[in-house]
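# coordinates only, no sequence provided:
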């Protein structure tokens, strides 16, 4: 019995893979979408109970399915995000193979072969729409912490009640770390936060949400090659703020005035004591500088276009670090749990194709890899700031659909 063959195989059935399916269907291209779990699975299983989108609902613009609710300026909570993705899959009637994971992808003489949990198949082209957040990244020093301290990764955090009584340390001050630290603080927990170099952003500024201004400014359309950091921006943490409570800023200095204990970057664990860098003030100042820079960009846009808007403002620090704390005995401090908000590692070990750089990142130009017929989609800064978000993934999928059409045409000419 011959193996099934598809013109295009899409691996991953969340917003990126579904957007790809939409544009392939529009182009009349036969395809299949392999999803080892279900649409929206990561949103359901890797987000805490009070999680909300950071960007406003109106930015949910999956192709053919803009945000359907009545709160365009609100911020969808976790369960609504899951429904939005699931409803999208149903609306476009995506050819999903649910519960089927791809275990190996390699080349054949005529195309590509996929080994799945439900047998093998072949395809002329393959789109890797699996994102880049595959495995929790927890530092090895975690292995040396006292056994009595409960440890979880941010993707496993749901609420404060799952943690034992006592103080909680959150390691990492990106979006997840800051929002989880706030969640714990609002629940009355004693919170310790290890602060890194993540930038912060205003929420509301001069009468509108800051992301509304940035959208009008074209920031979500800025190609990676035109960013001042170039491809290095792909490794940069996102600005922290929150959509919780209708959307608000996150100011770690204010958290400190409310009882949260802040530290510099975690360096090591030695003799049962955690070692921190002497960089807390530097990291807080850098985050505020990022905040002020965003305000300045918006100010210039308002001035250049003669837009009537309320006055602006800049950061006014409400707290400054005192004596530097560079080490801590977590047991003596009453810390019963640590939440590792330290990001994820990519795992492309199942892809037997020469498309990766020395760091294991897929080399590509706007999602088109160095291997003809292999494409990537849904990665942060794949092409623009919006590439890894609901607002921009559809445009990237449309572009790849055009490139797939061109690939198919070239293959047909070569076979003629």
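Great, that's in hand. Remember, predicted model here, so these are calculated numbers, not experimental data.
# only C-alpha atoms for contact and neighbour calcs from this point on.
OK.
# show me what counts as buried in the helix ranked longest in the chain.
Counting residues, the longest helix in the chain under DSSP state H turns out to be helix 280-304. For helix 280-304, the neighbour count (16 or more other Cα atoms under 10 Å) marks 280-281, 283-292, 294-295, 298-299, 301-302 as buried.
# who are the packing partners of whichever helix or strand comes after it?
Next helix or strand after helix 280-304 toward the C-terminus (DSSP states H and E): strand 327-328. Where contact means 3 or more Cα pairs under 8 Å, 6 or more residues apart in numbering; DSSP states H and E, strand 327-328 is packed against strand 273-276.
# which stretches of the stretch 101-250 of the chain form strands?
102-107, 112-116, 119-128, 135-136, 150-153, 167-171, 191-194, 204-205, 208-209 (DSSP state E, counting those that start in this stretch).
# let me have those in a markdown table, extended by distance to residue 19.
Formatted as a markdown table, these follow (distance: least, Cα to Cα, whole Å):
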| stretch | distance to residue 19 |
| --- | --- |
| strand 102-107 | 19 |
| strand 112-116 | 21 |
| strand 119-128 | 11 |
| strand 135-136 | 24 |
| strand 150-153 | 29 |
| strand 167-171 | 34 |
| strand 191-194 | 37 |
| strand 204-205 | 30 |
| strand 208-209 | 26 |
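# and here's the other structure:
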């Protein structure tokens, strides 16, 4: 009685060869793609039919068919428990136990690396285009970085109406508010549930290379191949901590901003925050509001008003088409992605962060950290210049909005922002025995780490080589980078637009290399 072996490529990348004691299985299953629920039903019908054929011929049911069905059902249950909803590929069917190559890598038309907002947006566009793909996510959950790499009081600095993931724009009742950490997580979880992308969790990519026009991806013991690959890993890979950290006394607790949660995780005493961009200024505010004595090293980050003349500055700039400005049109050009973000906050409905006012309230401000030792800290003599620069940028943005208001003849209320010209004393040397600094928060940014990419798509500093996400390597793309195309490329606002642009390029190449017809 001829039997059939059939190879299944599961949506998490696993590949298995299964057995049917009868060719009757071919009446129910053909090579191709199946939704998981439908595949379970068809396999149940097919293997029960095969077992019945054995019973009819030999007088007893085939336990092997039942065992194979149990293995398939267990695998489908596992995929559902892991929230992996992609299709099952029945790759091949051969008679008489021929070797179907269970160890061969699973192949997809496209692979997405990373399941943050960029990876999810890309998966949505690929699914809409009918392109088979898989999403590999290093962590075990959606919104991992938002859950575990942000402080408790974290919130977006852009209003909710800018949350525009493709097919899933913000639909709440507070469009001008600012999502707090829990809201961001819920937004991404809801997006995941909305279209059920084929995400494989616990799958950090350790190697990406290209051989004979095909991309090869390694994730632990699993291997994949694909025609095209989209890298959606953001730009916050490894904490950057300056060498001064090693010189501080061991009694001082040190953490990076990525690991800060709230003031309760720090020992009692005063806190030094190094860095005054968005993370540093917001963490300094968090500690200041908690009643801690904060010492803040102020860098060259600019600031911006939260509101001006009755409207959020973000809304004014959107009305002025600022966010449609491309990197080619930006005055800083290729340097725009490396510019420091303006500090402001969405906390408690949104407000300015004015370091001069914090200093008036008792926060200690210094210039940039220069050196550290077991008993002292030294600072650059640039506090006044850095505060002036931040104020000048805020004033310049307000002036551009004012020009727009006058040109458009808009009737807007008077500006009611609180300003200060207070200049704290310029301290360039601090003896640690004169203060009670017991902890340091390093808000000093991140390094990129794309060491796993074995292709010439990075510059000498390790930054991706790309133009609107398209790399020099055919079929390789980046998505979700800061200023990849516009200001919103690295944010919820425009990442969907960039994903749609890349999907068109991917679809065009998919057709040119002989991919299946898109639906």
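Structure's in. What do you need? As the structure is a computational prediction, the values presented were derived from the model and not from experiment.
# superposed, what's their TM-score?
The TM-score (TM-score structural alignment, normalised by the length of structure 1) is 0.97; 412 aligned residues with a Cα RMSD of 1.3 Å.
# coming back round to it: what's the longest helix of structure 1 aligned against in structure 2?
Aligned using TM-score structural alignment, helix 280-304 of structure 1 spans residues 383-407 in structure 2.
# that stretch vs structure 1, average distance?
After superposition onto structure 1, the mean distance of stretch 383-407 of structure 2 to its aligned counterpart is 0.7 Å, using mean Cα distance after the TM-score superposition for structure 1.
# circling back to that earlier point, mean neighbour count and distance to residue 39 of structure 1 for the strands of the stretch 101-250 of structure 1 - can I get that in TSV?
Formatted as TSV, the strands of the stretch 101-250 of structure 1 follow (neighbours: other Cα atoms under 10 Å; distance: least, Cα to Cα, whole Å):
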stretch	mean neighbour count	distance to residue 39 of structure 1
strand 102-107	17	16
strand 112-116	20	18
strand 119-128	21	15
strand 135-136	15	19
strand 150-153	18	22
strand 167-171	24	29
strand 191-194	24	33
strand 204-205	18	32
strand 208-209	15	29
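# nearest to residue 79 of structure 1, of those strands?
Of all the strands of the stretch 101-250 of structure 1, it is strand 150-153 that lies closest to residue 79 of structure 1, at 20.4 Å by Cα to Cα.
# what's the first-to-last distance across stretch 23-40 of structure 1?
19 Å (Cα to Cα, to the nearest Å).
# excluding sequence neighbours, find me the nearest residue to residue 221 of structure 1.
Leaving aside its chain neighbours, residue 221 of structure 1 sits nearest to residue 384 (5.5 Å; criterion: Cα to Cα, 6 or more residues apart in numbering).
# alignment lookup: the one you found to structure 2.
Aligned counterpart of residue 384 of structure 1 in structure 2: residue 486 (TM-score structural alignment).
# now do the contacts for its match.
323-327, 494 (Cα atoms under 8 Å, 6 or more residues apart in numbering).
# of those, which is the nearest to residue 139 of structure 2?
residue 494 (24.3 Å).
# counting neighbours, what do you get for that closest one?
Residue 494 of structure 2 has 24 neighbouring residues, counting by other Cα atoms under 10 Å.
# show me what contacts it?
Residue 494 of structure 2 neighbours (Cα under 8 Å, 6+ apart): 164, 486-488.
# same check, this time on residue 63 of structure 1
Residue 63 of structure 1 touches 19, 22-23, 394, counting by Cα under 8 Å, 6+ apart.
# show me where structure 1 has its helices.
15-26, 41-45, 78-92, 175-186, 210-216, 252-257, 280-304, 393-415.
# which part of structure 2 lines up with the fourth one?
What it means is helix 175-186 of structure 1. The aligned range for helix 175-186 of structure 1 is 278-289, by TM-score structural alignment.
# now that stretch on structure 1. Mean distance?
Mean deviation for stretch 278-289 of structure 2: 0.4 Å (mean Cα distance after the TM-score superposition for structure 1).
# now the contacts of residue 63 of structure 1 in CSV, with neighbour count?
Putting those into CSV (neighbours: other Cα atoms under 10 Å) gives the following:
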residue, neighbour count
19, 30
22, 26
23, 21
394, 28
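# wait, which of the residues you listed is closest to residue 103 of structure 1?
For the contacts of residue 63 of structure 1, the nearest to residue 103 of structure 1 is residue 19 (22.5 Å; Cα to Cα).
# that closest one and residue 389 touch, don't they?
No - judged on Cα atoms under 8 Å, residue 19 of structure 1 makes no contact with residue 389 at a distance of 11.6 Å.
# number of residues surrounding the aligned partner of residue 148 of structure 1 in structure 2?
Residue pairing (TM-score structural alignment): residue 148 of structure 1 is matched to residue 251 of structure 2. Residues near residue 251 of structure 2, counting by other Cα under 10 Å, number 10.
# contacts only, for residue 251 of structure 2.
residue 438.
# likewise residue 320 of structure 2?
residue 404.
# what's the match for it in structure 1?
Under TM-score structural alignment, residue 320 of structure 2 pairs with residue 217 in structure 1.
# do the same with residue 207 of structure 2
Residue 207 of structure 2 maps onto residue 104 in structure 1, by TM-score structural alignment.
# surely that match and residue 116 touch.
Yes - Residue 104 of structure 1 lies in contact with residue 116 (Cα under 8 Å); the separation is 7.0 Å.
# circling back: so among the contacts of residue 486 of structure 2, which ones count as buried?
By 16+ other Cα under 10 Å, the contacts of residue 486 of structure 2 give 323, 326-327, 494 as buried.
# distance check, the alignment partner in structure 2 of residue 119 of structure 1 against residue 199 of structure 2.
Correspondence of residue 119 of structure 1 to structure 2, assessed by TM-score structural alignment: residue 222. Counting by Cα to Cα, the gap from residue 222 of structure 2 to residue 199 of structure 2 is 14 Å.
# who's in contact with the residue nearest the centre of structure 2?
For structure 2, the residue nearest the mean C-alpha position is residue 116 (3.5 Å; Cα atoms, centre = their mean). Contact analysis of residue 116 of structure 2 by Cα under 8 Å, 6+ apart lists 142-143, 232-233.
# got a markdown table for the contacts of residue 63 of structure 1, with distance to residue 125 of structure 1 too?
What follows is those, written out as a markdown table (distance: Cα to Cα, whole Å):
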| residue | distance to residue 125 of structure 1 |
| --- | --- |
| 19 | 16 |
| 22 | 16 |
| 23 | 15 |
| 394 | 19 |
